[in-house]
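> what shape does this take:
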Amino acid sequence: MKISHNHGLRSAAFTLAEVLVTLGIIGVVSAMTVPTLMQNYQRQSYVTQLHKVYNELTQAFLQFKNDRNAIWLSEAGHVRHQDMMPFMKQYFKVVQDCGKTSTPCFASSYKNLSGSTFELTTKDEDATYYGVLASGASFGIKSDGIDTGTNYTDDFLYRIAIDVNGQKGPNIYGRDLFILYIFSDGVVDAYRVNPDCRENNNCTLGANPSEHREKLYESCASSTGNTWYDGCFAKILNDNWQMNY
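Prediction:
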């Protein structure tokens, strides 16, 4: 007696219509999820590049103080914007020096998170020095121009703009462009997160450094120009080096 298995095979097989429906569903799901995954990956790559520059700056200022047996950068003779380019060239590999002009080290224009366009310039343009690191990151650094002797409570010693991938896109503040602040103890943080804020919770915008940074982020998220764009880096610090915005 010959046993036929055709009935079982027919039961287990998919029809062409079922296969097409399944592939269609997979395609729709992929179309919905892949762009988000790629976007998250790209954003995190910007954060990784930013973290690298942050670590290098932190180590460089620590080494600068140790080389001079100093506690404060100002004590070690680091108080003027003229001091910064020699410092950068001593402790970093600077492959391009743009002097006091942002281009071509930086892109000619940037956008903020709301899509408004602005130029990377300040009223103190003549006190800012621009360059490009070997990693491809661009930097523009300036002093606050004030030497009050109050290292503990100064708003900041230097402000530094970092474009993690130079002139390459997207050239959006909060994505690949960030503003960092350097304080006289050599710590790199957000605006006004000075030693007094960090150690004694005497912060101007909150009860502690975390609240202060979160308040700064509001300016980043709602900015319509380049007047206040300090808070995106603050948010990344608060969120443990994640771009959750």
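> contacts and neighbour counts: CA atoms only from here.
OK.
> any idea where the strands of the chain begin and end?
For the chain, applying DSSP state E gives strands covering 94-99, 110-111, 117-118, 128-133, 138-143, 158-163, 177-182, 188-189.
> also this sequence, please, to line up against the first:
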Amino acid sequence: MDIHNYNGVVKMKKAFTLAEVLVTLGIIGVVAAMTMPTLINDQRNKALEAQFNTAHSMISQVLTQMGSENIDMTKMYCGASRRDSTENIFIRDFAKYFKVIKSEYGSTADLTKLGYKNSYFNQSAPGHNNFNPDSHDNGAIILSNGMMIASSGCWWQDGGTGIDFIVDTNGTKGPNKFGYDLFYFQFGNDNKLYPDAGDYMFATTDAKKVACCNFEKANTCTVPQDTGVACAQFALTNTWPHDEKKKYWDTLP
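Next comes the predicted model:
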């Protein structure tokens, strides 16, 4: 304690003891340790959301332009004569509408060909669970903004024909995980962009949607390695698959 005399008036100024300072710093440290991970996670999710919206907008515009030039793109790229074709014609034509800095039109099942550290992507569930390499095995392009688009090729079902492709909204940066920076899209014979629903847009039960965008457990989709395939629709509506009252981009772990 410091004692000062000002014009005959004695004033006492109390100083903090070392113990008090240490306790205060300890409290600040505990609070910071509790809040910093949340702040970092929130900042990351905002960046991921912005990248997702940019990717969705860009691709929607390109498909609209392509669709105006072709009456039915699914017939053009996925007609009966192309059912057994191994040529990645769609991704080659798709690339013409973007500023592409790297392309690979052969097999792209091994992601290291595109500059990724690992040869596979991860499912939406916790941990490192390999996602189905069929999702990116028909050619890929990397854009000038770092985004990667890979073709999954054509599919044929009783309900119709479509083309699937995946988008890595920030390229090789990571986390390279479905539901975070990786999303599955498709377009059908109306030339419009759709989020993949896990069983394609012709069979979309709620149970299958959640099973194919599971952030709690791996290998729960109809095709186990496709867990995470249906996350784009939840990201678009900003609805958490495990609790519709929560927002997707606020809840992403």
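> superposed, what's their TM-score?
The TM-score (TM-score structural alignment, normalised by the length of structure 1) is 0.73; 220 aligned residues with a C-alpha RMSD of 3.2 Å.
> need the winner for burial among the strands of structure 1.
Comparing those by mean neighbour count (mean count of other C-alpha atoms under 10 Å), strand 138-143 comes out on top with a mean of 26.
> of the strands of structure 1, which is nearest residue 17 of structure 1?
strand 110-111 (47.8 Å; C-alpha to C-alpha).
> with structure 2 overlaid, report how far that closest one is off on average.
Superposed on structure 2, strand 110-111 of structure 1 shows a mean distance of 2.9 Å to its aligned residues (mean C-alpha distance after the TM-score superposition for structure 1).
> how far does that strand sit from the chain's center?
Centroid separation for strand 110-111 of structure 1 versus its chain: 14 Å, with C-alpha atoms, centre = their mean, to the nearest Å.
> Throw the strands of structure 1 into CSV and include distance to residue 75 of structure 1, thanks.
Shown next, in CSV, are these (distance: least, C-alpha to C-alpha, whole Å):
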stretch, distance to residue 75 of structure 1
strand 94-99, 25
strand 110-111, 36
strand 117-118, 36
strand 128-133, 22
strand 138-143, 15
strand 158-163, 15
strand 177-182, 15
strand 188-189, 17
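> which of these sits closest to residue 39 of structure 1?
Among the strands of structure 1, strand 177-182 comes nearest to residue 39 of structure 1, with 16.5 Å by C-alpha to C-alpha.
> equivalent range in structure 2 for that closest one?
Counting by TM-score structural alignment, strand 177-182 of structure 1 pairs with residues 182-187 of structure 2.
> thinking again about what came up before, residue 211 of structure 1: which of the strands of structure 1 is closest?
strand 188-189 (13.6 Å).
> now for that closest one, which elements pack on it?
On a contact count with 3 or more C-alpha pairs under 8 Å, 6 or more residues apart in numbering; DSSP states H and E, strand 188-189 of structure 1 meets helix 16-67, strand 177-182.
> which ones are touching the residue of structure 2 positioned farthest from its centre?
The C-alpha centroid of structure 2 is most remote from residue 8, which lies 71.9 Å away (C-alpha atoms, centre = their mean). Counting by C-alpha atoms under 8 Å, 6 or more residues apart in numbering, residue 8 of structure 2 touches no other residue.
> ok, now how distant is it from residue 90 of structure 2?
92 Å (C-alpha to C-alpha, to the nearest Å).
> ok, residue 186 of structure 2 next?
Residue 186 of structure 2 is 12 Å from residue 90 of structure 2, by C-alpha to C-alpha.
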